[in-house]
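*Asks:* Provided below for reference: sequence and predicted model.
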Amino acid sequence: MEPSHETQQQPKKKASPFKIILLLLGSVLAVVGLGGLGWGIQTYRQMYAGTDISLLDKEPARSTFFYDRSGAVITELTNARMEYMLLNHFPKIMLDAVTAVEDARFYEHHGLDYQGIARAFYQNLKSGYTVEGGSTITQQLAKTMLLTPEQTYRRKLKEAVASLKIEDTYSKDQILEKYLNYIYFGEGAWGLQRAAETYFGKDASQLTLAESALLAGIPKSPTNYSPVKKPEASKERRNLVLSLMAEQGRITPAQRDEAMKEEIRLAAPAAQQTAKIYPSYIDHVINEASQKYGLTEQQILSSGLHIHTNLDPKVQQAAEEVYRNPDFFPEDKGGLQSGIVLMEPQTGAVLGIVGSRNPDPKFREFNYATQNERQPGSTLKPLLVYAPALAAGFGPRDQIYDTETDFGGGYTPMNYRKQFHGWVTLEEALVESYNIPAVALLKEIGIDQGLEFGRKAGLPLQEADRTLGIALGGMSKGTSPLQMAQAYTMFANNGNLAKAYAIRKITDAQGNLVGRETQPVLEPMLEPGAAYTMTKMLEKVVTEGTGRSARMDRPVAGKTGTTQLPDTPEFKDRWGNQIDGSKDAWFVGYTPELVAAVWLGYEKTNKDHYLTTTGGKYPASLFKEVVSRALKDVPVTAFSRPEKYRAYAGGRKRINGENAPKYAERTGESGTAKAAGTPAAPAAAPAPQEAAAAAAAGAQAQTPEAAGAKGEARPAAAGGAAKEPAGGQPGAEGTAAAKEGAAAGGASPPAGGDTAAGAGADGTGADGTGAGEAGPAAGTGGGTAEGTAPPAGSGSTAGSEPPPQTAGGGTGAGSSTQPGGDEADAPAPEAAAGTAAGTGTGATP
């Protein structure tokens, strides 16, 4: 009997819990994914159905309205000036140029170029910032004509959906046709036909390859690539378009090279629409709307917007009235330009702008008040040197030794006419705009501290500006009147910088707010006491120093600035000497109610077109004329003194020669410039990198083209006579009158003694902020060292001591004690002559 074989039942394998979880999770994700996909498809269909692209078939004709600060309509503008042309009217080379630079795959994609988006993403990621965009021509058309300017993902999604619908509705040729007719080409030209007429005076069908490439490059940035305003940038952009066309096989390399050789030849300007009134202000408003609200120029001028501004008609009309009068520009050699910006210092509201002297301004022309980039000269000194010094604890009566100084690396800045003035106070150095003390003070406080302060004030300082020469206004890039006016608001506003803004709010055609309503933005820069002390010092620039042409019947503070001609053969006389002239002239000043910045100069300075004036003459006069008209019938108010203000004058600190003697203590010396035998103070220790960099830059402040500015030149005393600090005795110019000279009020500060509140009548303000710069008393006979009549009632500062008498060694037969400062301003008519017949050694009490 065979044994039975029973089959043994194997135990079943249990499913792994992990696999079960993965299976369940996968199922859930699949369901969710399918649901999300379904939701996405449904959302797309809804957005697609709700996207209205019918506007593309209508010529835009909605005007934009501009309002002043009281709500009254200033003007209205529209872009309904285009001349619509069919695509076959444009040459094929023009179409190739546009697609090459704006959308190379235009005829291949369906509204969205995924390859282009990926390429742009990669390039931007690799560069660390945006260098390339991925928008197609279809997207640009949708964005310009159909959508609001809000910068949100939802708007980008709407743009994508609209692009797809446009591609479904219109052919490629129709899309390109609409794009070329609606796009803005700058200089008031809407559409390609008007652009061809505006720039080249011809029909679009007659455009050459080089002309087509130039026009194709403009729409990306009509202001920056305008062949009228920026021909070099426009030419570079044109050549880029030609290179792209060659790379893409649209033209041959030979055609590219031939077109690149062509010079840009523009037609004579044609009559174009402009704002009916206040063109400079309206142009700036358009720029601000583009920069701050993300609006394109076409949206601004074609979307039926209502733009409410800060324009004050009284202020604006005052500026335009002065700028229309050629009598205020007496040295115009043809083409003299100027710009002025007026702001409310408490809020930053831009109240008025005149951006050129052109009698018939064109729409969107260059604005010298807001777009200009010029070296500001000595108007930069309060911002980068003296204000940071006050913030660091220096006082108006702290002293700097003004003598020829090598600051290291061969950088040896000079005062005007190579004059030196010995020990001068901070206040005197600012009032007279001396150069060497400004550089020495910047070195003392630290160049990085000065630059940081300037950048915080909104100035476009560059890494190349990190040299001691920046103390004299030698910016590598330059700045505009708008930026300078904004920076000076801190002095008139208790140390708070008010950010400039022209637009209060924008609403659309239905009354909905576009973006946010603008509120004043204040940024603390200085303690109120330091700002007030700065204001009192800058008041003396106007009452006693280089800015006397800005004086009016109300409190005024400000600073002059002048930059010299380039040190090139073009500006040499036949003996090889530098021509005595200027490139740029500035005045930046303020009252309690207004702050204004004025620039004067030529668009292109050459041997036939340069200034013979300085910031203290015509720019200061322009400031006075405009501001006095703008404030007509406005009650006179004083600068507001901060609560619990306690003046600090300083007087203990000495810079640039700690052991150097005062001129008054060097018995038997004339106090003249070093060239006349005056011993110099010990040379400052070589500065670290910044001084060497200044020298390497070619002594920046000595040549404007190397970013240097000359100090503000004023007629010099005979023999280059040096002066005591304000509050000390006048320089021993050798006049007989000086021998009888200064009585009470000629006291110099005591050695090592700080002075606080309670300064004399001629301290920094009647409240005695502590400058204590008492000039010689009325009736000195010799006047002050500036050659101006001394203020009546001058007195010595409390606590000051009379210095020892010094025998003056200078001889001055018939010489005048004209100012020895660094502004080349003519003395005011009431300046004291300060002359004496014969020669003599004037003993200075």
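*Replies:* Good, I have the coordinates. Numbering: from 1, shown residues only.
*Asks:* all contacts plus neighbour counts: C-alpha atoms, from now on.
*Replies:* Will do.
*Asks:* which strands or helices does the helix ranked longest in the chain pack on?
*Replies:* The longest helix of the chain (DSSP state H) is helix 17-50. On a contact count with 3 or more C-alpha pairs under 8 Å, 6 or more residues apart in numbering; DSSP states H and E, helix 17-50 meets helix 153-169.
*Asks:* check which element follows the helix it packs on along the chain.
*Replies:* Under the assignment DSSP states H and E, the closest C-terminal helix or strand after helix 153-169 is helix 172-182.
*Asks:* I'd say Thr612 and Asp584 touch.
*Replies:* No. The criterion here is C-alpha atoms under 8 Å, and Thr612 misses it with Asp584 at 9.9 Å.
*Asks:* so the longest helix of the chain versus helix 153-169, what angle?
*Replies:* If you take axes from the mean of the first three to the mean of the last three C-alpha atoms, to 10 degrees, helix 17-50 sits at 60 degrees to helix 153-169.
*Asks:* may I see the buried residues of helix 17-50?
*Replies:* Buried residues in helix 17-50, counted by 16 or more other C-alpha atoms under 10 Å: Tyr48.
*Asks:* next one for the comparison:
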Amino acid sequence: MDVVTRKRRQRLQKKRPGFIRMGFRLTLLAGIFAMGGALLVVLYSLGAGAPPLQVDQTTVFYGEDGSIIGESQGGQQRYWVNVEEISPDLIDATLAIEDRRFYSHKGFDFTRIGAAVAANIKSGSKAQGASTITQQYARNLFLSHDKTWSRKIEEALYALRLEMHYDKEDILEGYVNTIYYGHGAYGIEAASRLYFNKSAVNLTLGEAAMLAAIPKGPTYYSPFLEPERAESRQRTVLAAMEETGMITGTQREEAEQEALPLVDSATVTDGRTGPFFQDYVRQLLVDEYELDPQLVEEGGLQIYTTLDPVLQEKAENQLAIELPADTEIQGSLVSIDPRSGAVKAMVGGKNYEQSAFNRATQAMRPPGSTFKPFLYYAALENGFTPTTSFVSEESTFPFNDGEDEYSPGNFGNRYADDFITMAEALAVSDNIFAVKSHLFLGPEALMETAKKAGIDSPLSPIPSLALGTENVNLLELTGSYSPFANGGYRIDPYLIEKVTDGEGNVILETETEKVEVFDPSLAYIMTDLMTGMFDPDMDTYTTVTGRSVAHMINRPIAGKSGSTPADSWMVGFSPQLLTGVWVGYDDNRSLHHGDEGQFAKRIWARTMNEGLAEELKLSFSRPPDVIEADIDLETGLLGAEACGPSRKVAFLEGTEPIKSCTEELEEDDNDKPEGQLEDELPEQKEKFFDRFINWFGE
């Protein structure tokens, strides 16, 4: 056996105090390091400064009446409201269920943390959480929601910074404005609107408890998806409020019995008014105003637009009524205030959910005869009058030294085979008259006039330009009619009144500019000519193009229809409203003009009538140097009862006919009507062909 000698026992006794001293020293050193670490954390938090409290917020779109027409949320609805704008019951419910000691701790509830750690170790998972409101807010602001220890440490640092630099009210306000409540709603205001269609300040106790119940599991406790679970969780919240003395037992019972007016979940969709309009506004903000796309989507901007929600709904309804849902035919519509250029309505297709392609701004199509008003305005500038005459007959125009031919035709191959006036030619949309006028004036006249009015798309100096063969979009074409409606001023269409940031600072504001591009008197005469398409008295060798909708017109309105094999157009206006409509197929297949060709006119007429229903029936303002004369529709001379129907036509003073139609009846049948340009000289007809050939010879 071992024998412990005195010397060895003494050595063992000497070692024991050394172990104690070492343990004490290590403990002391650990404490120093811990205190130093804590000091470093505090110094870091102080040095890092106050963390920003802002988060991505929903951009809101407003109509002209100040109503909310939509939001740019990227799937996340976000608003920021002050604590004073939130129901006190919601605040109490949140504190009771999430963090009862919020006002007493410094960002961390160590008792709850310890219990959670023990539970997680025991279960071998990280499912148990004990985050305070401050910690949750820090996570919402800066961090991911991964349940890792490193994330917990980062969360603690951010939480400490929040507690050191902000008071409790600021932290609580930030929390309830950033917590997720399900279905894309971030923050209590978004949640209150989503579930109850009201502002958070108006929440009842029962509603507040229901919303406070959701953040623990936004899908699991969704009132839309799991109403029974949500109701059970709501009772848990109410019980917690009673336990903390925030409410009485009676209040809890009443809240549990309270009927909650939840929004119908089936209606929780895009919900935007004028989605095509709003998409185009976004595009303009990024492309034209050069705003950062993220700022537009998530910057909490307030975008004030020109959209009239009532007119927009009426326009959408008219497309839905006229365009069969079971076919692929499409349509678009734009309504503008011609006095300011403000776009009041925009429909880019008959169903946005099926196709977000905006046919009002993105589709480039030939406008057909809706281009003729620019041609005839150019003609007025060059000495034509409403009674200037050409022969309407089947015609072929050779070009390229006679190697090629251009043979425009009238709709249905109907021709007067006689002289017709410009007034009649526009009313019945005679193509031969238009091409002859175009050839007589030369190619630049129409191009310059169209561009002055607002046509910015490329145009070519070709004979068929008179018949609208160059592509434009509906917004561009409709806006270019403004000078006719407002007395000669080009006013470019605009959709945005102003944009402010989350603090109300104006980022941009539209300043409209009126530029006189047309002579006011000639613009009035053209407007007067464009009323003829609705006058059945002007039916001659064919009917006026607006006859099918003439019975719908109950006020002074002017316009022009147009068509190509694949397109149907109608653009028209009153002094207060200008509307353009296009109908066709996206793949350019031919329209059945007998029935489908009438859709655009009916959509236009009904939209104009409904849009102007509450407006005064204003006449177009006639300049002092414009007179009106009764004109015989057949001869283009001054009318008389003996000659048949006559119509009042506007002229520049001094250019009106001075000869009566009765005199024409008494004269030789070979005499030519006044204002007649064709065949006045033997070589006149050849002049057209010479001009035509010269275009291509150059």
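*Replies:* That came through, no problem. Everything numeric here is computed off the predicted structure, so don't read it as measured data.
*Asks:* returning to that earlier point: more neighbours: Thr612 and Asp584 of structure 1, which one.
*Replies:* Neighbour count, other C-alpha atoms under 10 Å: between Thr612 of structure 1 and Asp584, Asp584 has more, with 28 against 15.
*Asks:* ok so that one is a helix residue?
*Replies:* No. According to DSSP: H, G, I helix; E, B strand; the rest coil, Asp584 of structure 1 belongs to no helix; its state is strand.
*Asks:* mind telling me what it corresponds to in structure 2?
*Replies:* Using TM-score structural alignment, the equivalent of Asp584 of structure 1 in structure 2 is Asp567.
*Asks:* from Arg414 of structure 2, how far off is that match?
*Replies:* Counting by C-alpha to C-alpha, to the nearest Å, the gap from Asp567 of structure 2 to Arg414 of structure 2 is 20 Å.
*Asks:* what do you get for Leu194 of structure 2?
*Replies:* Look at Leu194 of structure 2 and Arg414 of structure 2: by C-alpha to C-alpha, they are 60 Å apart.
*Asks:* quick one, what contacts the nearest residue to Gln76 of structure 2 once chain neighbours are set aside?
*Replies:* Closest residue in space to Gln76 of structure 2, ignoring its immediate chain neighbours: Gly184 at 4.4 Å, by C-alpha to C-alpha, 6 or more residues apart in numbering. For Gly184 of structure 2, the contact set (C-alpha atoms under 8 Å, 6 or more residues apart in numbering) comprises Gly75, Gln76, Gln77.
*Asks:* I figured the last one was touching Gln57, is that so?
*Replies:* Yes. Taking C-alpha under 8 Å as the definition, Gln77 of structure 2 is a contact partner of Gln57 at 7.3 Å.
*Asks:* aligned to Tyr401 of structure 1, what sits in structure 2?
*Replies:* That one, Tyr401 of structure 1, aligns with Val391 by TM-score structural alignment.
*Asks:* and what of Met490 of structure 1?
*Replies:* Match for Met490 of structure 1 (TM-score structural alignment): Pro483.
*Asks:* ok, now His308 of structure 1?
*Replies:* Alignment note (TM-score structural alignment): His308 of structure 1 maps to Tyr304 of structure 2.
*Asks:* what strand or helix carries that match?
*Replies:* Using DSSP H and E, Tyr304 of structure 2 maps to strand 302-305.
*Asks:* that strand vs structure 1, average distance?
*Replies:* Superposed on structure 1, strand 302-305 of structure 2 shows a mean distance of 0.7 Å to its aligned residues (mean C-alpha distance after the TM-score superposition for structure 1).
*Asks:* number of nearby residues for the aligned partner of Pro555 of structure 1 in structure 2?
*Replies:* Aligned by TM-score structural alignment, Pro555 of structure 1 pairs with Pro556 of structure 2. Counted with other C-alpha under 10 Å, the neighbours of Pro556 of structure 2 add up to 14.
*Asks:* for Phe688 of structure 2, see how far away the residue nearest to Pro556 of structure 2 when sequence neighbours are not counted is.
*Replies:* Nearest residue to Pro556 of structure 2, sequence neighbours excluded (C-alpha to C-alpha, 6+ apart): Ser619, at 5.7 Å. Per C-alpha to C-alpha, Ser619 of structure 2 is found 38 Å from Phe688 of structure 2.
*Asks:* between those two, tell me which one has more neighbours.
*Replies:* For Ser619 of structure 2 versus Phe688, neighbours defined as other C-alpha under 10 Å are more numerous around Phe688 (21 against 12).
*Asks:* please identify the helix or strand for the more buried one.
*Replies:* helix 684-697.
*Asks:* so what does that helix touch, helix or strand wise?
*Replies:* The contact analysis (3+ C-alpha pairs under 8 Å, 6+ apart) places helix 684-697 of structure 2 against strand 397-399, helix 431-441.
*Asks:* in structure 1, which residue range corresponds to the longest one?
*Replies:* Applying TM-score structural alignment, one finds that helix 431-441 of structure 2 aligns to the residue range 435-445 of structure 1.
*Asks:* run through who's touching the matching stretch.
*Replies:* Contacts for stretch 435-445 of structure 1 (C-alpha under 8 Å, 6+ apart): 381, 384-386, 388-389, 392, 400-405, 413-416, 426, 429-430, 450, 468-469, 471-472, 655-656, 687, 710-711, 822.
*Asks:* how about stretch 89-108 of structure 2, aligned to which bit of structure 1?
*Replies:* Aligned using TM-score structural alignment, stretch 89-108 of structure 2 spans no residues in structure 1.
*Asks:* Met475 of structure 1 against Gln375, yeah?
*Replies:* Yes. If you go by C-alpha under 8 Å, Met475 of structure 1 and Gln375 touch, sitting 5.6 Å apart.
*Asks:* pick out whichever of those two has more residues nearby.
*Replies:* The neighbour comparison of Met475 of structure 1 against Gln375 (other C-alpha under 10 Å) goes to Met475, with 32 against 29.
*Asks:* against Arg238 of structure 1, how distant is the nearest residue to Pro253 of structure 1 once chain neighbours are set aside?
*Replies:* Spatially, and ignoring its direct neighbours in sequence, Pro253 of structure 1 is nearest to Ala246 (5.8 Å; C-alpha to C-alpha, 6+ apart). Here the criterion is C-alpha to C-alpha. By it, Ala246 of structure 1 lies 13 Å from Arg238 of structure 1.
*Asks:* of these two, who's got more company?
*Replies:* Neighbour count, other C-alpha under 10 Å: between Ala246 of structure 1 and Arg238, Arg238 has more, with 27 against 18.
*Asks:* hang on, the match of His308 of structure 1 packs against Val499?
*Replies:* Yes. Between Tyr304 of structure 2 and Val499 a contact is recorded at 6.1 Å, counting by C-alpha under 8 Å.
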